[in-house]
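> need a 3D model of the following:
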Amino acid sequence: MSTASPQTPASSSAGSARIPPRWFIRTAWVVHRAIYNVTGGRLGLRPPTSKVWGMMRLHTIGRRSGAPRVAIVAYVEDGPDIVTMAMNGWGDPPPAWWLNLQARPAASIDLPGERRDVIAREAHGEERERLWNVFRSLEGGDDLDAHAATRSRQTPLVVLEPARSDR
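This next block holds a predicted model:
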């Protein structure tokens, strides 16, 4: 079956997306990281609720440099898994952290009060549709389809599964 789903750029039922200018998005990222760093991690992360997504720190290894990289991204929980959108502030290119995870899926995440080792993979098919609907059900999710439609490619949903300790 090849019908366009709500999260593809080909369709949008939510109307016109209002995305802030790129400079504003980048400034917000810098400020968010600064708040986290200045407060020693007391501020900047949050657990998800039934109404809003959580905020976590994602630690990857640079695909070209081999250097440690950190990004603060939104997430939801799906059982033991953590799920995030590889959206780059709704910019068209994929975020560097997603490219890093594609090259090296092993990573770690900082959640409020804990750190976990994880293995990344992209959700596809019915799983992706189900997880997309989870994000759509949260506050601000009514614009999700319109925002996704501004991109030339489908926004990957990244599943971060707990790493097995025997690897």
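> okay, CA-based contacts and neighbour counts for the rest of this
Will do.
> and the longest helix for this structure?
helix 22-38 (DSSP state H).
> any idea which helix or strand comes after that one?
Going down the chain from helix 22-38, the next helix or strand is strand 54-61, by DSSP states H and E.
> can you name every helix or strand that the longest helix of the chain contacts?
Counting by 3 or more C-alpha pairs under 8 Å, 6 or more residues apart in numbering; DSSP states H and E, the packing neighbours recorded for helix 22-38 are strand 68-78.
> so which residues make contact with the strand it packs on?
29, 32-33, 48, 53-62, 82-85, 97, 135 (C-alpha atoms under 8 Å, 6 or more residues apart in numbering).
> other SSEs contacting the helix or strand following that strand?
Next along the chain after strand 68-78, taking DSSP H and E as the criterion, comes strand 81-85. Helices and strands touching strand 81-85, as assessed by 3+ C-alpha pairs under 8 Å, 6+ apart, comprise strand 68-78, strand 157-162.
> deepest-packed of those, please.
Stretch with highest mean neighbour count among those: strand 157-162 (a mean of 22; mean count of other C-alpha atoms under 10 Å).
> what's next to that one, contact-wise?
Identification of contacts with strand 157-162 by C-alpha under 8 Å, 6+ apart yields 80-86, 116-123, 128, 131-132.
> please generate a structure for the following sequence too, so the two can be compared:
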Amino acid sequence: MPEQSSEARVPPRWFIRTAWTVYRAIYRITGGRAGLRRPRPDRWGTLRLTVPGRRSGRDRSVILAYLEDGPDLFPLAMNGWGEAEPAWWLNLQAYPDAHVVLPDGPRLVRARAAVDGEERERLWARWRETEAELDGYAALRSTPTAVVILEPRS
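Predicted coordinates for the structure are as follows:
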């Protein structure tokens, strides 16, 4: 296995924010017909998550990259590898019941963080399969990156 670079480089913050803004605009302009995709073995998928804001209580939506683990979906709370926790993850910690839209339709979910240990390591390894520089990117943050599990609920 090739050695991974400890000098992972992420694009500038303005570029990351602009890219996700464009992605959300594509979803909105096409009425949801474009912008979401299922994950493949070599590539993450995208979903739309809606959760109440922890301060306002108003619904907030975001497009996230995710992978699947059986019926569960699992994004990383990485905030473009910036230092702060992403707002959507802070909102889910306050209101764990949320709504996601996938390419094949909507789903109600309940969020939780993967516990430290086997579960987190197994899911992190799955992300590493699609993102070769994952550990280098995570090292840019001073705190561990949460692996968020979105479990189906009725």
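> mind checking the TM-score on these two?
Put the two chains on top of each other and the TM-score (TM-score structural alignment, normalised by the length of the second structure) is 0.95; 151 aligned residues with a C-alpha RMSD of 1.1 Å.
> still on that earlier bit, mean shift of the longest helix of the first structure relative to the second structure?
Comparison of helix 22-38 of the first structure with the second structure after fitting gives an average deviation of 0.7 Å (mean C-alpha distance after the TM-score superposition for the first structure).
> report the aligned residue range of the second structure for that helix.
Counting by TM-score structural alignment, helix 22-38 of the first structure falls onto residues 13-29 of the second structure.
> which residues does the matching stretch contact?
Stretch 13-29 of the second structure has contacts (C-alpha under 8 Å, 6+ apart) with 33-36, 62-63, 80, 82.
> show me the contacts for the residue nearest the centre of the second structure.
With distances taken as C-alpha atoms, centre = their mean, residue 75 lies nearest the centre of the second structure, 3.1 Å away. Shown in contact with residue 75 of the second structure (C-alpha under 8 Å, 6+ apart): 64-67, 147-149.
> how about it: what's its closest non-neighbour residue?
residue 66 (4.3 Å; C-alpha to C-alpha, 6 or more residues apart in numbering).
> what lines up with the one you found in the first structure?
Matched by TM-score structural alignment, residue 66 of the second structure corresponds to residue 75 in the first structure.
> just to revisit the earlier point, how near is the residue nearest to residue 75 of the second structure to residue 102 of the second structure?
Noted for residue 66 of the second structure: a distance of 10 Å to residue 102 of the second structure, by C-alpha to C-alpha, to the nearest Å.
> what's the overlap in contacts for the two?
Here residue 66 of the second structure and residue 102 have 46-47 as joint contacts, going by C-alpha under 8 Å, 6+ apart.
> would you mind giving the helices and strands packed on strand 81-85 of the first structure as CSV with distance to residue 25 of the first structure added?
Converted to CSV, those look like this (distance: least, C-alpha to C-alpha, whole Å):
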stretch, distance to residue 25 of the first structure
strand 68-78, 13
strand 157-162, 20
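> ok, now which ones touch the aligned partner of residue 108 of the second structure in the first structure?
Using TM-score structural alignment, the partner of residue 108 of the second structure in the first structure is residue 117. Contacts for residue 117 of the first structure were tallied using C-alpha under 8 Å, 6+ apart; they are 106-109, 162-163.
> and residue 117 of the first structure, how close does it get to residue 162 of the first structure?
Shown here: residue 117 of the first structure relative to residue 162 of the first structure, a distance of 6 Å by C-alpha to C-alpha.
> noted, bye for now.
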